[in-house]
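J.: predicted model follows, preceded by the sequence.
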Amino acid sequence: MTMKHGLLPEDRPQDHGAVREASTVASLLDVLGDATRLAILRHLHGGEHRVVELTEHLGLAQSTVSQHLAILRSAGLISSHSHGRANVSRIENPEAIEQVLAAAESLAAIISGDGASRSREPQ
């Protein structure tokens, strides 16, 4: 069996389903891979917020926050509705978002060395 790049056998059958699935996950991780969007999700985890509250909390322009909210909305992570003249956003599945953010923070701590001792502790 020959190896390509020393990692995978060349004659391994292609799994297009796995690539499609990985592409879907990669798209989601791309959305989550922005510090501003992560900060918005963290803020929304506490409950619904108006755009003006998010701009004040993050110290960003309304147009910037609105652009990031649109990306999160299009990914299905948040929803928005009008409340009077204000646009209010909320997380669609707070428990799942919390799990993803906690896992990402845990992995970041391990990679940076901050969580190395914790990762070796018995569960």
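T.: Yes, it's here. Numbers count the residues shown, from 1 in each chain.

J.: from here on, contacts and neighbour counts on C-alpha atoms
T.: Fine.

J.: quick one: Ser21 from His43, how far?
T.: No, residue 21 isn't Ser; it's Glu. Remark: distance between Glu21 and His43 (C-alpha to C-alpha, to the nearest Å) = 29 Å.

J.: the more surrounded of these two?
T.: His43 (18 against 10; other C-alpha atoms under 10 Å).

J.: second structure follows, compare the two:
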Amino acid sequence: MNERATTCFGESLDSAAALFHSLSDGTRLAIVRRLAAGESRVADLVGELGLAQSTVSAHVACLRDCGLVQGRPQGRQVFYSLARLELLDLLASAETLLAATGNAVALCPNYGTDTDTGVTA
């Protein structure tokens, strides 16, 4: 492992891989993006994302279990927000990287958005 990788991620890449895996789902990213604008209830997220309540709840629970989202109970409701504002920096860096790479990520044969359309890099 090179010195820069060790400096950025510590001795093990396992935690970094788990972080990126927790953000690897489009629904979870949509939830994080929405929560970046302010706290929200699951019912609000359901309406905004157009997904089933059970789906949204499961993704919010995943993000909460990863320490990325926190809940604030108020009466019978729970308002969710980002637990770490550093997540905003990570997302901004990801947007910068995506802008710099253009369509390369979307055309990736393994993970790209065009993999099911027959487009190859």
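T.: Here it is on my side, so go on. On a predicted model such as this, the values are computed, not experimentally measured, just so you know.

J.: nearest spatial neighbour of the spatially most central residue of the first structure, skipping sequence neighbours?
T.: When C-alpha atoms, centre = their mean is applied to the first structure, the residue found nearest the centroid is Leu32 (2.6 Å). Spatial nearest neighbour of Leu32 of the first structure, excluding adjacent residues (C-alpha to C-alpha, 6 or more residues apart in numbering): Leu38 at 6.3 Å.

J.: so which strand or helix has the one you found?
T.: helix 35-44 (DSSP states H and E).

J.: of all the residues in that helix, which ones are buried?
T.: The neighbour-count check on helix 35-44 of the first structure (16 or more other C-alpha atoms under 10 Å) flags 36-38, 40-44 as buried.

J.: Leu77 of the first structure corresponds to which position in the second structure?
T.: Using TM-score structural alignment as the criterion, the counterpart of Leu77 of the first structure in the second structure is Leu68.

J.: looking at it, its match is touching Glu86, isn't it?
T.: No. Counting by C-alpha atoms under 8 Å, Glu86 is not a contact partner of Leu68 of the second structure; they are 9.6 Å apart.

J.: neighbour-wise, which of these two wins?
T.: Counted by other C-alpha under 10 Å, Leu68 of the second structure and Glu86 do not tie: Leu68 has more neighbours, with 21 against 11.
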